[in-house]
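S.K.: only geometry, no sequence info:
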């Protein structure tokens, strides 16, 4: 699970960097949009990590409880 959380954070940063870099080269605003989208990616990655941590921390269901959660 730890690798999943690290991967989610790095993926958010990478996607934010890619989008920001692409828009910067398109509009010639280097490095403004890259910084903005890296911060958005960081926020998205942290949000996803917190959701994963919540899923890990949930108490297991009762035996025979097949809700699939």
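M.R.: Arrived safely, thanks for sending. Remember, it's a predicted structure, so these values are computed and weren't measured experimentally.

S.K.: drop to CA atoms for contacts and neighbour counts, all remaining ones
M.R.: Will do.

S.K.: quick one: residues in contact with stretch 26-34.
M.R.: Residues outside stretch 26-34 that contact it (C-alpha atoms under 8 Å, 6 or more residues apart in numbering) are 16-21, 23-24.

S.K.: end-to-end on it?
M.R.: This stretch, stretch 26-34, spans 12 Å end to end (C-alpha to C-alpha, to the nearest Å).

S.K.: below is structure B, check it against A:
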């Protein structure tokens, strides 16, 4: 009976060490391509795409309206099209560099990273404490 308990505790310890070594992306039986990391990457890609398309369209629209009002045919539309593209590239650069904390996305991503790091550290500390406690129990029980 005691031998079975020792084997079970050794297996549990081994399982916890394997989980800690694999990291959080391998827990829960999901493939590494699934989960929040993939979702946030896809969301970031969609945001970048939308920002590029919208800024170019808004620039072209402003240029078209000014051309219609001032009678300067395609000149202002072309100028504002390029200004819209430049604004889009600037927005994409801000998003990728994490400089868009004004809208909260950069701050949210950084907070999530800190939380995940703290959880991983807590799991590692807990696993180490359990392992040392089990070793102490084994030593005191056998001695």
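M.R.: Nice, I can see it. The shown structure was predicted, so the numbers you read here are calculated from the model rather than taken from an experiment.

S.K.: would you pull the TM-score for this pair?
M.R.: For this chain pair, the superposition-based TM-score is 0.80 by TM-score structural alignment, normalised by the length of structure 1; 63 aligned residues with a C-alpha RMSD of 2.0 Å.

S.K.: that older thread, neighbour count for the contacts of stretch 26-34 of structure 1 - can I get that in JSON lines?
M.R.: Below are the contacts of stretch 26-34 of structure 1 laid out as JSON lines (neighbours: other C-alpha atoms under 10 Å):
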{"residue": "16", "neighbour count": "25"}
{"residue": "17", "neighbour count": "22"}
{"residue": "18", "neighbour count": "16"}
{"residue": "19", "neighbour count": "17"}
{"residue": "20", "neighbour count": "25"}
{"residue": "21", "neighbour count": "22"}
{"residue": "23", "neighbour count": "18"}
{"residue": "24", "neighbour count": "17"}
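
S.K.: between these, which is nearest residue 51 of structure 1?
M.R.: residue 16 (19.2 Å; C-alpha to C-alpha).

S.K.: tell me the contacts of the closest one?
M.R.: Contact analysis of residue 16 of structure 1 by C-alpha under 8 Å, 6+ apart lists 34, 37-42.

S.K.: what lines up with it in structure 2?
M.R.: Taking TM-score structural alignment, residue 16 of structure 1 has residue 59 as its aligned residue in structure 2.

S.K.: same thing with residue 45 of structure 1?
M.R.: Using TM-score structural alignment as the criterion, residue 45 of structure 1 maps onto residue 88 of structure 2.

S.K.: alright, that wraps it up for me.
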